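Engineer: fold the following for me, if possible:
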Amino acid sequence: MIVTMHAAERWVERVNPTLTVSQARSAIAAHTRAIETAIAFGAHVVRIGTGQKLVIEGDTVVTVAPRDFMRTPATPLPRVENVR
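Structural biologist: The predicted structure is shown next:
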């Protein structure tokens, strides 16, 4: 798992402003198990206990989204009719 500098900076901005960027990377790495599980499922977002979301592309944490961030799907899910 890779944590970008941008993600570490957003962690400091949105989660814990008392940390350095290096400490923020370690704080994100503390969520490795959840991140790796999300990657295995094909998820792109992991919500952490404080409400912020870790945004993932491939095996890389690219940013930390604020609590009110809501990802909108590119295409709506198809409707499934109840067919017998």
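
Engineer: switch to C-alpha atoms for all contacts and neighbour counts from now on
Structural biologist: Will do.

Engineer: buried residues, the helix or strand where residue 24 lies. List them.
Structural biologist: Assigned by DSSP states H and E, residue 24 falls within helix 21-29. For helix 21-29, the neighbour count (16 or more other CA atoms under 10 Å) marks 21, 24-25, 27-29 as buried.

Engineer: out of these, who's nearest residue 56?
Structural biologist: Nearest to residue 56 among the buried residues of helix 21-29: residue 28, at 11.8 Å, using CA to CA.

Engineer: please give me the structure for this one as well, since I'd like to look at both together:
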Amino acid sequence: MTCDETFYHRYLNGDDAGLEALMKKYGNPLTLYIDGYLHDVHEAEDLMLDAPLMWTSFPAHLSAPISYTFPTKKSERPLRS
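Structural biologist: Next comes the predicted model:
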């Protein structure tokens, strides 16, 4: 398990130190990322602070690793002019 996964699992098990470590590491970058969409740094900060609530609200099957399949050129539809 990576360090971030360990912190996340510690947080899920009730250890606030895990959350604090994740927020120290990702808080500012996440705020700036959200602000890029909202163009309102105060709203971005509010959403970033709500992020831990969102992490625990997903059903367990959604937090499992996901594999993505991207279409190849052969399966893409041709563009019509």
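
Engineer: could you get me the TM-score between them?
Structural biologist: Here the TM-score for the pair of chains, by TM-score structural alignment, normalised by the length of structure 2, is 0.33; 48 aligned residues with a CA RMSD of 3.8 Å.

Engineer: one step back: could the buried residues of helix 21-29 of structure 1 be laid out in CSV, adding distance to residue 55 of structure 1?
Structural biologist: Shown next, in CSV, are the buried residues of helix 21-29 of structure 1 (distance: CA to CA, whole Å):
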residue, distance to residue 55 of structure 1
21, 17
24, 15
25, 14
27, 15
28, 11
29, 13
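
Engineer: quick one: what helix or strand has residue 34 of structure 1 in it?
Structural biologist: Here residue 34 of structure 1, judged by DSSP H and E, is contained in helix 32-41.

Engineer: now do that helix against helix 21-29, angle only.
Structural biologist: With axes from the mean of the first three to the mean of the last three CA atoms, to 10 degrees defining the directions, helix 32-41 of structure 1 sits at 60 degrees from helix 21-29.

Engineer: count the neighbours of the nearest residue to residue 47 of structure 1 once chain neighbours are set aside for me.
Structural biologist: With sequence-adjacent residues excluded and distances taken as CA to CA, 6 or more residues apart in numbering, residue 47 of structure 1 is closest to residue 53, at 4.3 Å. Close neighbours of residue 53 of structure 1, defined as other CA atoms under 10 Å, add up to 21.

Engineer: surely residue 8 of structure 2 and residue 19 touch.
Structural biologist: Yes: counting by CA atoms under 8 Å, residue 8 of structure 2 does reach residue 19; the two are 6.8 Å apart.
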